[in-house]
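Novice: What follows is a predicted structure for the sequence shown.
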Amino acid sequence: MIRASAVQDKFAAGVALLDGGTVTSTDAWGKHLFVHVAPAGDRPPVWLHVHLGLYGKFQHGPGSPAAPWGQLRLRLESERGWADLRGATASELLDEEGRRHIIGRLGADPLRKHADGDAPFERISRSRTAVGALLMDQKVIAGIGNVYRAEILFRHGIDPHRPGRDVTAGEWTALWSDLQVLMRAGVRTKKIITTRPEDRPPGRRSASTVRREDSHYVYRRTGEPCRTCGTPVRTEEMVARNLYWCPKDQAD
């Protein structure tokens, strides 16, 4: 059984429905988290839908939480621990139809067990939009953030400005497979490491010893030398986020 509470009143109805309920399962699709809750009494089950956005945080821990503070959107407690939600773009209760509606708007999620890259490529291969923009479109691929966008394109030598329709099937197959490996490793290690061991300093080549400054090829390295060719890394805004790339290694 969970106890639900909040400081903000924006989610008061949701808090009241969740309080006393039982979490039966969780699921994630891209950046969307779904928590299945069976409310107390004879009310039908609901899905707690959370999208953190750029500024949301879901903090959790064992035991009892500290006294509520700040703009606390939702607090969940049980005998196993607690979880606090703040600043999320979305926090709402949905029925099964509502959950399916959201998932239906999303592209394939590389982290899901049976994720298939064919559907994203079908959309990309028909588009004149820059591939760097398409990779950030959650309707094309769900879950890729700004770090993976920059890094995966560098690893495959693809100019982020190249139209999607000019990405070959072979390039996409390699990129999609590599993306799945990188993102799944990120989940396991709780770190986003995209550099290959041979491109890291000696003694810092394992995932457990790599430093943050050696974890990426181009992300947040504006003006610094490319790790493979020495050309200064460039940056510009693309789809409202900073894009990073090497103009030499990613030249078409």
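Specialist: Arrived safely, thanks for sending. Predicted model, so just to flag it, every value in this text is computed and none were measured.
Novice: CA atoms for contacts and neighbours, from now on please.
Specialist: Fine.
Novice: Which elements pack onto the host helix or strand of Glu77?
Specialist: Secondary-structure assignment from DSSP states H and E places Glu77 in strand 72-78. Counting contacts by 3 or more Cα pairs under 8 Å, 6 or more residues apart in numbering; DSSP states H and E, strand 72-78 packs against strand 3-5, strand 81-86.
Novice: can I get the ones you listed in CSV with distance to Ser215 and mean neighbour count?
Specialist: Formatted as CSV, those follow (distance: least, Cα to Cα, whole Å; neighbours: other Cα atoms under 10 Å):
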stretch, distance to Ser215, mean neighbour count
strand 3-5, 38, 20
strand 81-86, 28, 18
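Novice: And the helices in this protein?
Specialist: Secondary structure of the chain (DSSP state H): helices located at 12-18, 96-104, 118-124, 131-134, 146-155, 169-189.
Novice: Relative to His114, which of the helices and strands packed on strand 72-78 is closest?
Specialist: With respect to His114, and counting by Cα to Cα, the nearest of the helices and strands packed on strand 72-78 is strand 81-86 at 29.3 Å.
Novice: Can you tell me what sits against the closest one?
Specialist: Outside strand 81-86, the residues that touch it by Cα atoms under 8 Å, 6 or more residues apart in numbering are 56-65, 71-77.
Novice: now Ala67: how far from Asp84?
Specialist: Between Ala67 and Asp84 the computed distance is 11 Å (Cα to Cα, to the nearest Å).
Novice: and the strand holding Glu77, which residues are buried?
Specialist: Across strand 72-78, burial judged by 16 or more other Cα atoms under 10 Å covers 72-78.
Novice: In addition, the following structure is provided for comparison:
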Amino acid sequence: MPEGHSVHRIARQFRLHFVGNRVSASSPQGRFAAGAAEIDGHVMTDARAVGKQMFLEFDHGRWLRVHLGMYGAWDFAGDITADATVLAANGRMGQTNQKGTPEQGGAGERSGAAERSGAGEHSGAAERSGPVDAAGEDSLHSIGAPRVARLRMAEQEKLGATADTFPPGPVGAVRVRLLTHDTVADLRGPTACEVLSPEEVQAVIARLGPDPLVDPGKRSEDRFVAVVRKKPTPIGLLLMDQSVVSGIGNVYRAELLFRARLNPHTPGRDVPEETVRALWRDWSKLLKLGVQHGQMMTMDGLGAKQKAAALAHRDDRHWVYHRAGLPCRVCGTPVAVEMAAGRKLYWCPNDQT
């Protein structure tokens, strides 16, 4: 499932390529025909992410809410330029647990989203380069994509094929297609896709825990601490509860707990306040890095060679995630795995006591 950094990146692509433009909306699959008709022909005025949920505003006061869930992904295509921190050749932009989808019609389910040169939320030239990840999460590609670039956005981000015509035909079960004069976005497989009023949007957001990129101040930290410290629920479950904190998924949960050397079974109310505050601040740090680099880089303090290896290979990027049975990078104890909140939880029984 895409975690918070991915959804923030997708919202950023919409701000760059759709906000301020009149949008044609349709539902090639047919399941969202009524919703598409509500926003068809209107100008997109805002794009926001809160945790794992994204909200697209239109000029008549209606919002498109999308939750990608386990299998959802956005495919972008058109006259776009590429954020060099996220692109890699020949692949799909999909979830961590998906290895790819069959190609259809030659182009497959690959399409593109990227950022115009000089725009966006870059913080310097260092963000615009990186080694090509074997999983396609980073790239040294120069900024400036072909006339019709194709890229998929969800958990991983990969540049796919180019096309000779625009817009390209829908591929697969496209729930909703958003089209401007030079960019198209196709949504497949979301858990939620609905048109809401401003009041309904606020009701959804009110049910979500704080997101450090949306609410970066101390009030959000205090809110997170207060909720965690009154709960008997294990901290390993609380971090996955989107009403407690927004955006944390399976990878970040395991890594945050290890970085805090915190036993995932500890009840929230028994976690020292300073540790809970440190968790919030670490989540803020990792989320910003994820948005910046387009990948979940959770190991720090690495030497030059170690960092290069971590950027190049996902297996070298995390402390415990996806390392069941392998030696802990700190103490050598085999990393344990168990089911928690319906997902695999990885942790070190020695360091996280």
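Specialist: Received, thanks. Bear in mind that the values here come from a model prediction, so they are computed numbers and not experimental data.
Novice: Quick check: which of the helices and strands packed on strand 72-78 of structure 1 is nearest to Leu33 of structure 1?
Specialist: By Cα to Cα (comparing all of those), the closest turns out to be strand 81-86, at 12.1 Å.
Novice: chain center to that closest one: distance?
Specialist: In terms of Cα atoms, centre = their mean, to the nearest Å, the centre of strand 81-86 of structure 1 is set 19 Å apart from its chain centre.
Novice: Just want the angle from that strand to strand 72-78.
Specialist: Per axes from the mean of the first three to the mean of the last three Cα atoms, to 10 degrees, the angle that strand 81-86 of structure 1 makes with strand 72-78 is 170 degrees.
Novice: circling back: out of the helices and strands packed on strand 72-78 of structure 1, which is closest to Leu106 of structure 1?
Specialist: Leu106 of structure 1 lies closest to strand 81-86 among those, at 23.1 Å (Cα to Cα).
Novice: Once aligned, what mean separation remains between that closest one and structure 2?
Specialist: Mean deviation of strand 81-86 of structure 1 relative to structure 2 after superposition (mean Cα distance after the TM-score superposition for structure 1): 0.7 Å.
Novice: quick check: that strand aligns to which part of structure 2?
Specialist: Aligned by TM-score structural alignment, strand 81-86 of structure 1 corresponds to residues 183-188 of structure 2.
Novice: quick one: contacts for Glu281 of structure 2?
Specialist: Not quite, residue 281 of structure 2 is Arg, not Glu. Contact analysis of Arg281 of structure 2 by Cα under 8 Å, 6+ apart lists Glu221.
Novice: can you tell which of the helices and strands packed on strand 72-78 of structure 1 is closest to Pro44 of structure 1?
Specialist: Of those, nearest to Pro44 of structure 1 by Cα to Cα is strand 3-5, at 17.4 Å.
Novice: how near is the residue nearest in space to the middle of structure 1 to Gln180 of structure 1?
Specialist: With distances taken as Cα atoms, centre = their mean, Gly143 lies nearest the centre of structure 1, 4.0 Å away. Using Cα to Cα, Gly143 of structure 1 is found at 11 Å from Gln180 of structure 1.
Novice: okay, and the common contacts of those two?
Specialist: Taking Cα under 8 Å, 6+ apart as the contact rule, Gly143 of structure 1 and Gln180 both touch Pro110.
Novice: Val276 of structure 2 matches what in structure 1?
Specialist: Matched across to structure 1, Val276 of structure 2 falls on Trp172, judged by TM-score structural alignment.
Novice: From the structure, what's the count of residues near the closest residue to that match other than its chain neighbours?
Specialist: Nearest residue to Trp172 of structure 1 in three dimensions, chain neighbours excluded: Phe121, at 7.0 Å (Cα to Cα, 6 or more residues apart in numbering). Neighbours of Phe121 of structure 1 under the rule other Cα atoms under 10 Å: 21.
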